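Visitor: Below: sequence and its predicted model.
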Amino acid sequence: MRSWYKAAALAAFTFGMGTGMGAAQAQIVIGQTAGFSGVVAAGVQETTDGAKLYLDSINARGGVNGQKIELVSLDDKFDPKLAGENARKLIEEQNVTAMFLTRGTPHNEAIVPHLNKHGVALIAPSTGAMVLHKPLQKNVYNVRATYQREAEKAITHLASLGISRIAVVLADDSFGADGLIGAKRGFELSKMQPVVLEKVDRAKPDFGPVATKIAQANAQAVLILASGNTVVDGYNAYRKAGSGAQLVTLSNNASSGFVKSLGENARGVIVTQVFPSERAGNSPLVREALELAKAKGKDVSPAMLEGYAAAKVLVEALRRAGPKPTRDKLGPALESMQKFDIGGLEVSYSPDDHSGLDFADLSIIGTDGKFRR
C-alpha cells in the first residue's frame, strides 16, 4: 500500500506541475490513467499537454468557482488490466471527483465497472469506441467522434479518389473490431470489398505474412486500425515487402510524435481527424489553443486539440456542478449541456445521449511533417 501512495504522490507532483500546484493545494482532484509509456506514449503526452493548456489558464484565474483543479495522471503502460487497477485506486483511494482523458478501447472497458460501482463520471475518454456510445454508458461522457465514423469516412474518401484496391489490417482487440465495423460500412457504401483483411496480435504483432499478402494483392492503400508504434511497424513491414500502398490510419495516431516515429516515410500518410485543423484560423477553438501554446513556446498538434477541447468540457461541467462539485452532481451538470460552444463546435448531452461531437475529417502529412487538410 505504501508504494501506491508514493507513486500517487510522484504522479501528482509530475503532472500537477502542469496545472500550477501540488497535490496538497488541490481543491478538485481529477483522475487520469493512460499509456504515458509504451506504444501510445507520444500521443498520450500531447493530448494531456493540450488539456493542461486550458487547465493552467483556468487555475491562473483562480480555478472553477474559486477552486483549483489538480490532474493526477497515472501510467498504465497501455495495459488494459493496469488501466482498470489504476482507475480503481484513483476512485477508491484518491477519491477523485471524476475520471478524465483515459486512453484505449479495452482499457476504458476495464475502467467502466469502477465508474458504475462508485457513480463516478468519466469525461472525454480518448477513444472513439462505439462501446462507450451505444448502448448508453450512464457514467461516460464522450467528446470526440467515433472510430466507426472515422473509418467509414476514410474508405469512402479513398473510393472517391478512384482507389479500389484497399487492404485493412487491424489489431485483434476491441479497438480493431470497432474500427472494422466502420470500414465495412464504407466498403458497402462504395460497393467494394477489401483486397486483404487481416488481424494481428495487439501486444506482439507479426506483420511479415500480412505484408506479403498486401504486396501480392497489389493494394493501393492500407488502412491500419492499431495504435502508435504498431502502425509504424506495419507500414515498415509492407514497404519492405515491396508494397508502395498509401498508409491510412485513424485519429488515435494524430500526434507529432507519431509523425516523428514514421521518419522519412511520414510524407503522404493519411490520418483521420476529429477536430478542426490546428492551423484553422477561422476556428475559435484553435485560436484559443494557439494563443495559450504560443505563450508557453509550444506548437499545437491534433492530439493537443483533443485534450484542449476535453478540458473545456470538464471545466464547464465542474462550473455547472456548483461551488462544491461532487461525484453525484457532475452527471446532472453534464446532462444540462445543450449546444455548449467550445469554440465553433457545440457539445450536447442528455439522459439518453452521451455522444458529444460527430466531427470527422481527413488530413495528410506534408513534407514538413505537419498535418494538412
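Guide: Nice, thanks for sending it over.
Visitor: CA only for contacts and neighbour counts going forward, please
Guide: Fine.
Visitor: what about the helices in the stretch 151-300 of the chain?
Guide: For the stretch 151-300 of the chain, the helices defined by DSSP state H, counting those that start in this stretch occupy 174-190, 208-216, 229-240, 256-262, 284-295.
Visitor: Turn those helices into JSON lines, including mean neighbour count.
Guide: Supplementary listing: the helices of the stretch 151-300 of the chain in JSON lines, determined by neighbours: other C-alpha atoms under 10 Å:
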{"stretch": "helix 174-190", "mean neighbour count": "20"}
{"stretch": "helix 208-216", "mean neighbour count": "19"}
{"stretch": "helix 229-240", "mean neighbour count": "20"}
{"stretch": "helix 256-262", "mean neighbour count": "19"}
{"stretch": "helix 284-295", "mean neighbour count": "17"}
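Visitor: who wins for proximity to Ala87 among the ones you listed?
Guide: Ala87 lies closest, by C-alpha to C-alpha, to one member of the helices of the stretch 151-300 of the chain: helix 174-190, at 19.2 Å.
Visitor: quick one, which of the helices of the stretch 151-300 of the chain is nearest to Glu198?
Guide: In terms of C-alpha to C-alpha, the element of the helices of the stretch 151-300 of the chain nearest to Glu198 is helix 208-216, at 6.8 Å.
Visitor: re earlier: tabulate the helices of the stretch 151-300 of the chain in a markdown table, adding columns for distance to Ile342.
Guide: Shown next, in a markdown table, are those (distance: least, C-alpha to C-alpha, whole Å):
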| stretch | distance to Ile342 |
| --- | --- |
| helix 174-190 | 27 |
| helix 208-216 | 42 |
| helix 229-240 | 31 |
| helix 256-262 | 23 |
| helix 284-295 | 6 |
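Visitor: A further structure is provided below for comparison with the first:
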Amino acid sequence: MKKWGAAMLALIALSATAEDIVIGQSVALSGPTADIGRDMRDGALAVFARANASNALGRPIQLITLDNANDRKRATENTQLLLDKHKALALFGYSSATASLDALPLVGKQHMLFFAPFSGAMDIRNHPSVYTVRASYQDEAAKIIASKREVGAVKSVVLYYDDEVGRSNHDAVVAAFASAGLAKPQGVAIKRGAPLDRAGVTALLKDAPHYVFVTTQHPPVADYLRISNEIGNNVPVAALSFVNPDELAEGVGGAARGTVVAQVMPSPTAASHASRPVVKECADALRALNGAALNYTSLESCIAAKALVVALKKAGPKVTRESLLSTMGTLGHVDLNGFTLNYAGGNRHGSNWVDLAILSRGNRFVH
C-alpha cells in the first residue's frame, strides 16, 4: 500500500475553503492499527475525488482526517478541532467505538450527523445522531455461532478488552449465545494496547473450548495464534470484523489457518465484480487515487462515502449540519450498485448483512 506522508496530510487539512463541504474524520494513522486508519481515509478520499472531478455536488468535498493514534483522549481532541476549527458539516468513519464515544455528546449538542463509524458496538449505535452502513457485533456473533454450531462447536471462550467498549462487545457476544440457546461462554479480559502473553493464552484454553471468540483488534489475535502454535494447542479462532483479515494473513501466516473472521462487506476480490459492480467501482477509484489494492476496510469506507454523497445530493446546496442529519432519516432504500442500504421507517442502521471468511491454504481468505 502506498503510504501518504505528513506533508500530504497537512496539505489535505489546510486546503479546505469556506465554499467546501468539510467532512471530519478521526482515525489511527500511527501505531499498530495505522493500516486500518489509512484504508478508512483512502477509501473515502477515492470517492470524494471522483465526486469532485465530476462536480457532483456543485461544491468540492474536503475530507479532513486527523490522527488519533488509537488513543481515546486524542480522538476527543480531534473531534473538538474538527467541529470548532474546521467547521465540519458531519463526522465520518471514526476508527472505533472507543474513538467515537466522547464525540457523541458533542454531535448531539450540534444536531449533526455521525456517519459510518468503523464499529458494530451497541454503545454507539443507540445514539440518534449515529447512522451506520454495517451490521452490529451481535449480528456478527449470531452468524459465527450458527456456523460453528453446524460442525458441533458450541463451547467457546471470549477474549475482550477490559474497558467500557470491550465489556459492551463481550456482552453482545454473550447475548448472541443466549439467543441461540447455548451456555454462557467464559471470558478473558486484557488491557487495550497490551500484548496477550502466555498466561493469557493459558487462561483462554484452560476449559478446553471448541474455539476462541475474539472481540479485540488484530494484535492480540496474532499473539494468541503465535503462542498457541508454539505450545501445540491450536484451538481455532473466530473473530469479529474489526480484525483485518489481510493483515492477519500477512502477519501470522500458516498459524492462522482455519481462522474465521466475520465480514460486514462483500469480498473486495475480482470475483465479486460481476455480481456487485460497486466493488469494481471502488477498486478502480482507489487505484486511481494512490495505486492501492482494495481490501475490506477500504471497501467499507468507499461504500460509506458513496452513501454520504447520496445524502449530500438530497440535502441540496444549502445543506447544514442539522439538515444533513434530517435528510439521512429520509433516504429510504439506497442501492449502491450491488450493495443496498436501508434507512426506511426510522431505521438508522443501513445493513445487517454478515458473511464469514476462513483462512485457507495459501494464506487466502475464502467464503
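Guide: Received it, and whenever you're ready, just let me know what you need. Bear in mind that the values here come from a model prediction, so they are computed numbers and not experimental data.
Visitor: what helix or strand does the counterpart of Leu45 of the second structure in the first structure sit in?
Guide: Under the alignment (TM-score structural alignment), Leu45 of the second structure maps onto Lys52 of the first structure. Under DSSP states H and E, the secondary-structure element containing Lys52 of the first structure is helix 41-60.
Visitor: now that helix against helix 284-295, angle please.
Guide: Angle of helix 41-60 of the first structure versus helix 284-295, following axes from the mean of the first three to the mean of the last three C-alpha atoms, to 10 degrees, is 90 degrees.
Visitor: Show me what stretch 155-166 of the second structure is in contact with.
Guide: Stretch 155-166 of the second structure has contacts (C-alpha atoms under 8 Å, 6 or more residues apart in numbering) with 97-98, 121, 123, 167, 169-170, 173, 183, 185-192, 204, 209-216.
Visitor: how about it, aligned to which bit of the first structure?
Guide: Using TM-score structural alignment, stretch 155-166 of the second structure corresponds to residues 165-176 of the first structure.
Visitor: For the matching stretch, buried residues please.
Guide: For stretch 165-176 of the first structure, a neighbour-count test (16 or more other C-alpha atoms under 10 Å) marks Arg165, Ile166, Ala167, Val168, Val169, Leu170, Ala171, Asp172, Asp173, Ser174, Phe175, Gly176 as buried.
Visitor: Let me have those in JSON lines, extended by distance to Gly344 of the first structure.
Guide: Below are those laid out as JSON lines (distance: C-alpha to C-alpha, whole Å):
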{"residue": "Arg165", "distance to Gly344 of the first structure": "37"}
{"residue": "Ile166", "distance to Gly344 of the first structure": "34"}
{"residue": "Ala167", "distance to Gly344 of the first structure": "35"}
{"residue": "Val168", "distance to Gly344 of the first structure": "34"}
{"residue": "Val169", "distance to Gly344 of the first structure": "35"}
{"residue": "Leu170", "distance to Gly344 of the first structure": "33"}
{"residue": "Ala171", "distance to Gly344 of the first structure": "34"}
{"residue": "Asp172", "distance to Gly344 of the first structure": "36"}
{"residue": "Asp173", "distance to Gly344 of the first structure": "34"}
{"residue": "Ser174", "distance to Gly344 of the first structure": "32"}
{"residue": "Phe175", "distance to Gly344 of the first structure": "29"}
{"residue": "Gly176", "distance to Gly344 of the first structure": "31"}
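Visitor: returning to that earlier point: which elements pack onto the helix holding Lys52 of the first structure?
Guide: Here helix 41-60 of the first structure touches helix 256-262, helix 284-295, helix 302-320, going by 3 or more C-alpha pairs under 8 Å, 6 or more residues apart in numbering; DSSP states H and E.
Visitor: rerun that using 6 Å as the cut-off
Guide: Here helix 41-60 of the first structure touches helix 302-320, going by 3 or more C-alpha pairs under 6 Å, 6 or more residues apart in numbering; DSSP states H and E.
Visitor: Mind telling me what Ile21 of the second structure corresponds to in the first structure?
Guide: Aligned counterpart of Ile21 of the second structure in the first structure: Ile28 (TM-score structural alignment).
Visitor: distance of that match from Thr48 of the first structure?
Guide: Applying C-alpha to C-alpha, to the nearest Å, the value for Ile28 of the first structure to Thr48 of the first structure is 17 Å.
Visitor: and if you look at Lys6 of the first structure?
Guide: Between Lys6 of the first structure and Thr48 of the first structure the computed distance is 22 Å (C-alpha to C-alpha).
Visitor: same check, this time on Glu150 of the first structure
Guide: For Glu150 of the first structure, the distance to Thr48 of the first structure (C-alpha to C-alpha) stands at 22 Å.
Visitor: picking up where we left off before, just the contacts of stretch 155-166 of the second structure: which are in strands?
Guide: Gln186, Gly187, Val188, Ala189, Ile190, Tyr211, Val212, Phe213, Val214 (DSSP state E).
Visitor: Next, give me the two most distant ones among the residues you listed.
Guide: Maximum pairwise distance among these (C-alpha to C-alpha): 17.8 Å, between Ile190 and Tyr211.
Visitor: what about those two, which has more around it?
Guide: Legend: neighbour count by other C-alpha atoms under 10 Å for Ile190 of the second structure and Tyr211, higher for Tyr211 (21 against 18).
Visitor: The more buried one contacts Pro236, doesn't it?
Guide: Yes. Assessed by C-alpha atoms under 6 Å, Tyr211 of the second structure is found in contact with Pro236 at 5.1 Å.
Visitor: from the buried residues of stretch 165-176 of the first structure, which is closest to Gly297 of the first structure?
Guide: Comparing these against Gly297 of the first structure with C-alpha to C-alpha places Phe175 closest, at 34.4 Å.
Visitor: For the first structure, list the residue farthest from the centre, please.
Guide: Distance to the chain centre peaks in the first structure at Gln216, reaching 33.6 Å (criterion: C-alpha atoms, centre = their mean).
Visitor: Return the residue of the second structure aligned against it.
Guide: If you follow Gln216 of the first structure across to the second structure using TM-score structural alignment, you land on Lys206.
Visitor: Repeat that for Leu292 of the first structure.
Guide: Using TM-score structural alignment, Leu292 of the first structure lines up with Ala285 in the second structure.
Visitor: to the chain's geometric centre, what's the distance from stretch 268-279 of the first structure?
Guide: From the chain centre to the centre of stretch 268-279 of the first structure is a distance of 13 Å (C-alpha atoms, centre = their mean, to the nearest Å).
Visitor: Can you check the distance spanned by it, start to finish?
Guide: 18 Å.
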